[in-house]
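Novice: coordinates for the following, if possible.
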Amino acid sequence: MLQDFSVRGFRNFKDWYNFSLRTKKSYEFNCKSIVNGLVNDAVIYGQNGCGKSNLGLAMLDITCHINDIPIMQSLTKNYLNGYIDEEGFAEFNYKFQFGTDIVEYLYGKSSATNTIYERLTINKDVIVEIDRRKSNKLNVRLSGTETLNRDLSSSTISAIKYIKSNSVLDLSDKNSITFNKFTEFVSGMVFFRTLTQNADYYGQQLDTSRLSKEIIDAGKLSDFEIFLNEAGVECSLDVRGEGAEERIVFKYNDSYVDFGIAASTGTMSLGIFYFWWLKLDSNKLSFAYIDEFDAYYHYSLSKLVVKKLINVNCQTLLTTHNLSIMTNDLLRPDCYFILGDKQYPFYELVDKDLRKAHNLEKIYKGLKYESKE
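Specialist: A predicted model of the protein is given here:
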């Protein structure tokens, strides 16, 4: 799981900006949202322009090192903070927790595709390191990499991806096992923004145009129908077509209308959410940063979506402006964060012990911390 993240020099983050998912609290309710002392389900608030979207993009920057995926187009033109000079670069620092093991990965990049340096440690021992400002020689201490070419002067590939693609690690070695856990976790990270057909996503190659086929192939048509009806969309669904042409349709007595044609913007966004939820619930994804997740939702529908996300086996961070989901009925005070000049866990802004009966939304509206943002 992701434990801590820091970034500087990327987009609006001129100086180091730190975000931690560790909790100091031991609330005795909604405990399933905390795993081994880390927040597994988080909701992030903040004023417009505070960096909620950029924080997600920064967290997912690591995926282009590990996965064979295209860089999000917007990142090829607007990557570095505007105050960074021609010789400057962005820096990213991740800490992951796997059981009792801590993996820290720090790297710097002058663009979305040009890595300057990398250093990976496992339990504070340096395992992988390269600094192209000094040398193109790769230093690596993993069993199974003994015959690996250490000279990376002919390639700009990330050292982590190079090792992952060109080595057969000895899985009797504890560090090699932990390294694999790290790369597998990163390969399962995804960012997506606004649950619409044209949503931006990053970290996975997924085709949302196959929404109907994905739901049908997963055998989830009936569950999808139940979900829509719970969300207030009274409908009956069926399948028409054969093979690759199978599609979900609305059933009206003896007539049928394609889901993609008849669905409103809000209903389509529910379909897109369900598509992503299938991915999150499949154990194929490890981490999801969902930006503006409820942009098209009624407040009561937002609560339904959060409830569904809480039950998936995936570390999930949501951004929103919807205060109605800031409630102990869904999560707990250490799962809500406010972004400003720094990260503020909600409970740190309150000068009293919070209990399950407290109205978090009301308390938040009464806080006087605006000057910090």
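
Novice: from here on, contacts and neighbour counts on C-alpha atoms
Specialist: Fine.

Novice: burial measure for residue 12, as a count.
Specialist: 18 (other Cα atoms under 10 Å).

Novice: what's the closest non-adjacent residue to it?
Specialist: If the residues on either side of it in the chain are set aside, residue 12 comes closest to residue 81, at 5.7 Å by Cα to Cα, 6 or more residues apart in numbering.

Novice: contact partners for the one you found?
Specialist: By Cα atoms under 8 Å, 6 or more residues apart in numbering, the contact list for residue 81 reads 9-14, 90.

Novice: run the chain-centre distance for stretch 193-200.
Specialist: Centroid separation for stretch 193-200 versus its chain: 14 Å, with Cα atoms, centre = their mean, to the nearest Å.

Novice: can you list the contacts of residue 81 in CSV and add secondary structure and distance to residue 147?
Specialist: Listed next are these as CSV, based on DSSP: H, G, I helix; E, B strand; the rest coil; distance: Cα to Cα, whole Å:
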residue, secondary structure, distance to residue 147
9, coil, 36
10, strand, 36
11, coil, 39
12, coil, 42
13, strand, 40
14, coil, 40
90, strand, 32
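
Novice: which of those residues count as buried?
Specialist: Buried by 16 or more other Cα atoms under 10 Å: 9-14, 90, out of these.

Novice: tell me which two of these sit farthest apart.
Specialist: Farthest apart among those by Cα to Cα are 12 and 90. That separation is 11.0 Å.

Novice: burial measure for residue 329, as a count.
Specialist: 14.

Novice: longest helix in the chain, please.
Specialist: Of all segments of type helix in the chain, defined using DSSP state H, the longest is helix 265-280.

Novice: after it, next one along is what?
Specialist: Sequence order places strand 287-291 as the next helix or strand after helix 265-280, per DSSP states H and E.

Novice: the inter-axis angle of that following strand versus helix 265-280?
Specialist: Counting by axes from the mean of the first three to the mean of the last three Cα atoms, to 10 degrees, strand 287-291 lies at 170 degrees to helix 265-280.

Novice: name the helices or strands packed onto strand 287-291?
Specialist: Counting contacts by 3 or more Cα pairs under 8 Å, 6 or more residues apart in numbering; DSSP states H and E, strand 287-291 is packed against helix 52-59, strand 189-193, strand 315-319.

Novice: same thing but 7 Å
Specialist: strand 189-193, strand 315-319 (3 or more Cα pairs under 7 Å, 6 or more residues apart in numbering; DSSP states H and E).

Novice: to compare against the first, here's another:
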Amino acid sequence: MLLEFKVRNFRSIKDWQNFSMLAESKIKEHENNVITLDNYHVLSTSLIYGRNASGKSNLLNAFKALQYLVFESGDFKLDKKIPAFEPFKLDSRYSKDPTEFYIDFIADDNIRYIYEIGFNNTEIEYEILKFYPKTQPATLFERIKNKPIKYGEYLTGRKKDIEEKLYNNQLFLSKVGVEKLEALTSPYKFFSRGLFVSNFHDSKYDELLIQIYTNRIANDNLPFFKENMNILMKEADTGIERIEVTEEDIDVDLLPKEMSDEKKEELVEKYKRKIRTIHKFFDGDKEVGTVDFKLDEESTGTIKLLAMGGLILEALADGQVLIIDELDKSLHPKLTKVLIEIFHSKKTNPKNAQLIFATHDISLLNNELFRRDQVWFAEKEYEGCSHYYSISDIPGVRANAPFEKYYMSGRLGATPVINKNELNFQF
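Specialist: Just a heads-up that it's a prediction; the model follows:
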């Protein structure tokens, strides 16, 4: 569960910017949108608005960059540059400064952790992991460039073995993926399993997601996934009664001859299963049976719903933090609203999953759906840097304010400034 995220010197983000999922105590509306765990009161959803190029996607990409480093940097070669280093380019002073991330979260052991890193193009400048065994924070490890790593009393095990194998471009926490340290397993799993960032928009990505979920349905390795997907597709008024998975023959002779038999077998196993959508079949106005459709016969919106629905169902099943860039793309606004409300219900979200997404759909900007601390805006300053704020940061906006009207009139900021008089095209 995400509590707070901070980032500095990453893409359009110049100075420290804070994004919080902690519910503000002064805000009393929509208590069902708040998850209470021990003494923490956390928002189940947040959405981010802003004009094009304001930095919405860059905030979400910062989550992805941090996750990537935790998950992958343990395998970096000695001389590999750190690909996540993308400093703010519009101020010369920042090109040599580190990119910095700070994340405050509750892992699957129900313990709160704070993880901080700073890095440049070639090395990790600092890496600090703290946790809350009781009411006060304790350090698990602290790593500062050119200094020995300091270990807290709670971190036991063969940590020195990891330190000796650690390159300057690798995160210590990333090594937990292959070197077991019990005290670091839960924070590592938060990044590897508890956080999912979907920041691609093309149809190929949707097809890949659908293939992944097709195989999971076939292998029955996610309980009730097929049943829940059928409920979602039917209730979303797609005309689909249910989905089925079939196996198709793949002609291996069509694969490149230079490909190994092992690789061919792997590809066949991965792609032989296909989803078929089952629809009612009629003779005039009389229902006489069913007919199945191939996936490419369905609408773009239905395919998008299958992809997004899979992400959402998996997040709900595992209690994930799900971050999506443009959740509403190709979906009807009423359907997007229903997907959001799933996270607001204790019945449909018993494991406290969270949804964070960027959007341009102002129909969602509704005080009947969101609290003031759930609605965020990305604004780009004159110097080209992004900053982020919520409605609750704006003085004088009441709980019953017409959010959509205020936003479109410019009262909440983060709207494009377009001077039509300057559009002097020449033909």
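
Novice: which of the contacts of residue 81 of structure 1 also appear as contacts in structure 2?
Specialist: Counting by both residues aligned by TM-score structural alignment, their matches' Cα atoms under 8 Å, structure 2 reproduces these contacts from those: 9-14.

Novice: any idea which helix or strand comes after the strand ranked longest in structure 2?
Specialist: The longest strand of structure 2 (DSSP state E) is strand 273-283. Next in sequence after strand 273-283 of structure 2, counting helices and strands by DSSP H and E, comes strand 286-294.

Novice: who touches that next one?
Specialist: For strand 286-294 of structure 2, the external contacting residues (Cα atoms under 7 Å, 6 or more residues apart in numbering) are 276-282.

Novice: would you mark the buried spots in that strand?
Specialist: residue 292.

Novice: ok now it, how far from the chain's centre?
Specialist: Its chain's C-alpha centre and that of strand 286-294 of structure 2 lie 37 Å apart, by Cα atoms, centre = their mean.

Novice: for stretch 57-71 of structure 2, same thing?
Specialist: 9 Å.

Novice: let me have the buried ones among the contacts of residue 81 of structure 1 in JSON lines, adding distance to residue 69 of structure 1 as columns.
Specialist: JSON lines is the format used below for these (distance: Cα to Cα, whole Å):
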{"residue": "9", "distance to residue 69 of structure 1": "23"}
{"residue": "10", "distance to residue 69 of structure 1": "20"}
{"residue": "11", "distance to residue 69 of structure 1": "21"}
{"residue": "12", "distance to residue 69 of structure 1": "24"}
{"residue": "13", "distance to residue 69 of structure 1": "24"}
{"residue": "14", "distance to residue 69 of structure 1": "27"}
{"residue": "90", "distance to residue 69 of structure 1": "20"}
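
Novice: any idea which of these is the one closest to residue 198 of structure 1?
Specialist: Nearest member of those to residue 198 of structure 1, counting by Cα to Cα, is residue 11, at 22.9 Å.

Novice: quick one: the residue nearest to that closest one when sequence neighbours are not counted and residue 103 of structure 1, what's the gap?
Specialist: With Cα to Cα, 6+ apart as the criterion, residue 11 of structure 1 has its nearest non-adjacent residue at 4.2 Å, and that residue is residue 81. Distance, residue 81 of structure 1 to residue 103 of structure 1, by Cα to Cα, to the nearest Å: 27 Å.

Novice: one more: residue 255 of structure 1?
Specialist: Distance, residue 255 of structure 1 to residue 103 of structure 1, by Cα to Cα: 56 Å.

Novice: go on, residue 288 of structure 1?
Specialist: 19 Å.

Novice: before we move on, what about residue 165 of structure 1?
Specialist: 19 Å.

Novice: neighbour count winner among those two?
Specialist: Neighbour totals were compared for residue 165 of structure 1 and residue 103, and residue 103 leads with 24 against 10 (other Cα under 10 Å).

Novice: confirm that one sits in a strand?
Specialist: Yes. Counting by DSSP: H, G, I helix; E, B strand; the rest coil, residue 103 of structure 1 is located in a strand.

Novice: columns mean neighbour count on top of the helices and strands packed on strand 287-291 of structure 1, output as JSON lines?
Specialist: As requested, those are exported to JSON lines (neighbours: other Cα atoms under 10 Å):
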{"stretch": "strand 189-193", "mean neighbour count": "23"}
{"stretch": "strand 315-319", "mean neighbour count": "24"}
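
Novice: relative to residue 144 of structure 1, which of the ones you listed is closest?
Specialist: Going by Cα to Cα, the one of these nearest residue 144 of structure 1 is strand 189-193, 25.9 Å.

Novice: so that closest one versus strand 315-319, what angle?
Specialist: Going by the same axes, to 10 degrees, strand 189-193 of structure 1 makes 20 degrees with strand 315-319.

Novice: what range in structure 2 matches strand 189-193 of structure 1?
Specialist: Counting by TM-score structural alignment, strand 189-193 of structure 1 falls onto residues 195-199 of structure 2.

Novice: now the helices and strands packed on strand 287-291 of structure 1 as CSV including distance to residue 2 of structure 1?
Specialist: Listed next are these as CSV, based on distance: least, Cα to Cα, whole Å:
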stretch, distance to residue 2 of structure 1
strand 189-193, 10
strand 315-319, 8
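
Novice: and those strands: which comes nearest residue 39 of structure 1?
Specialist: Nearest of those to residue 39 of structure 1, taken as Cα to Cα: strand 315-319 at 7.9 Å.

Novice: structure 2: matching residues for the very next helix or strand once past that closest one?
Specialist: Sequence order places strand 336-339 as the next helix or strand after strand 315-319 of structure 1, per DSSP H and E. The aligned range for strand 336-339 of structure 1 in structure 2 is 375-378, by TM-score structural alignment.

Novice: list of residues touching the matching stretch?
Specialist: 46-50, 54-56, 386-391, 414.

Novice: filter those to the buried ones?
Specialist: In those, the ones that pass as buried (16+ other Cα under 10 Å) are 46-50, 54-56, 386-391, 414.

Novice: take those residues and keep only those in strands.
Specialist: Within those, residues falling in strands by DSSP E are 46-49, 386-390.

Novice: kindly indicate which of those lies nearest residue 157 of structure 2.
Specialist: Scanning those for proximity to residue 157 of structure 2, where the rule is Cα to Cα, the winner is residue 46, at 38.6 Å.

Novice: wouldn't that closest one be in contact with residue 354 here?
Specialist: No. The criterion here is Cα atoms under 7 Å, and residue 46 of structure 2 misses it with residue 354 at 8.4 Å.

Novice: for residue 354 of structure 1, give its distance to residue 24 of structure 1.
Specialist: To residue 24 of structure 1, residue 354 of structure 1 is 13 Å away according to Cα to Cα.
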